[in-house]
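**Q** my questions are about this predicted structure, shown below with the sequence.
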Amino acid sequence: MSMGGTITDAKASSAEDRSDAIIVSFDSRWHDALNSGRISCIIRKRIPKDAYEWLYVHVNSPIGAICGRAKINSASGITLIEAVNLADEIGLSEKEIYSYVGNGNSIGCYRIGSFELAMNPKKTGEINKLVNYNPPQSFLILSKPAKQIIDEMSEFCSIPAEGAES
């Protein structure tokens, strides 16, 4: 709780509370590739069933902050072979894709467009002063009030992307 009352939850608690955004966590090694716009496809073992407009990028330790967001052009399951064919857009080698997918034949894939950098990236501790936020294991559906707070805190700004779709 803050001195002014209850802190809003980052995670949407109902369909009415859902924003048009999800937060996805990334290992810190992805920071530069995402910020430069070199990545236009992101594979994940779990993706949401519903469509969302924005994918907010939380980069894990040692950065530990929401560093940007990208427009989601589509989110769907793709085959392992399709993922391998997208290796350059994903930013992984064929071997890394096989290793990540494991024994499965399919994987979730976000195709992203324009990337917006957080001009004022906020670490988890700073976010938690206003929003009850824990970086997700796979994804988190952002509540409407939390999205507004994070947008105001982060000051997102479009960047020209090397490989992203418009």
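**A** Great, that's in hand. Since this is a predicted model, take the numbers as computed values, not measurements.

**Q** CA only for contacts and neighbour counts going forward, please
**A** Fine.

**Q** for the longest strand along the chain, packing partners?
**A** Ranked by residue count and defined by DSSP state E, the top strand of the chain is strand 106-123. The elements that strand 106-123 packs onto, with contact taken as 3 or more CA pairs under 8 Å, 6 or more residues apart in numbering; DSSP states H and E, are helix 31-35, strand 41-44, strand 65-79, helix 80-85, helix 144-154, strand 156-158.

**Q** ok, structure two:
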Amino acid sequence: MSSIESSATVTVINYPKGKVIGIYGLLGGAIGGLILISYIIVITIVKESISVNDALDFLKMLAAGAVFGFFLGLLPAFLTGYCASKLEIYFDSIIKVFPLFIIGFTSTFLCIVWFMLESASIDSVIGIVLFCCIGGASAIVTGLIALPKHK
């Protein structure tokens, strides 16, 4: 028995494709809804003074944003999770943030364009870009949770 045979071990780590797609699908839209409602809350707080009753309303808005974001962002989130699992992206460095943002931005853009083909106007371009940026940010935050950390 040589030293090569005794120490030869092959470790194959399988990429968790199902886990990535599932977590993106379950959390991606809800996180996007939370990001959007948080932005609206911050703008409201900056423009107006708030009371204790308003703070309770803001918590209700966050919960409603997560629920509606889940349903509205379900398809783009699954598409983002599918693309991330096909590319086998690992979240092991800050360099991986930019491709995740691009994947989330693009999948959100594709879904918005697909649903809004007949009502495209130049006025809605800013709104579309804003929603696509929220999709990209949601892809990054969800990637922190769903993607494997070490290669």
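**A** Received, thanks. Keep in mind the model is a prediction, meaning the values are calculated, not measured.

**Q** give me the TM-score for this pair.
**A** For this chain pair, the superposition-based TM-score is 0.27 by TM-score structural alignment, normalised by the length of the second structure; 65 aligned residues with a CA RMSD of 4.7 Å.

**Q** follow-up on the earlier one: got JSON lines for the helices and strands packed on strand 106-123 of the first structure, with distance to Arg111 of the first structure and mean neighbour count too?
**A** Output for those, formatted as JSON lines (distance: least, CA to CA, whole Å; neighbours: other CA atoms under 10 Å):
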{"stretch": "helix 31-35", "distance to Arg111 of the first structure": "13", "mean neighbour count": "17"}
{"stretch": "strand 41-44", "distance to Arg111 of the first structure": "5", "mean neighbour count": "21"}
{"stretch": "strand 65-79", "distance to Arg111 of the first structure": "5", "mean neighbour count": "21"}
{"stretch": "helix 80-85", "distance to Arg111 of the first structure": "11", "mean neighbour count": "17"}
{"stretch": "helix 144-154", "distance to Arg111 of the first structure": "21", "mean neighbour count": "18"}
{"stretch": "strand 156-158", "distance to Arg111 of the first structure": "17", "mean neighbour count": "15"}
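
**Q** and the ones you listed as a markdown table, adding distance to Ala118 of the first structure?
**A** Compiled in a markdown table, those are given as follows (distance: least, CA to CA, whole Å):
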| stretch | distance to Ala118 of the first structure |
| --- | --- |
| helix 31-35 | 9 |
| strand 41-44 | 19 |
| strand 65-79 | 5 |
| helix 80-85 | 28 |
| helix 144-154 | 5 |
| strand 156-158 | 4 |
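
**Q** let me know the helix or strand that Gly69 of the second structure is in.
**A** Using DSSP states H and E, Gly69 of the second structure maps to helix 52-72.
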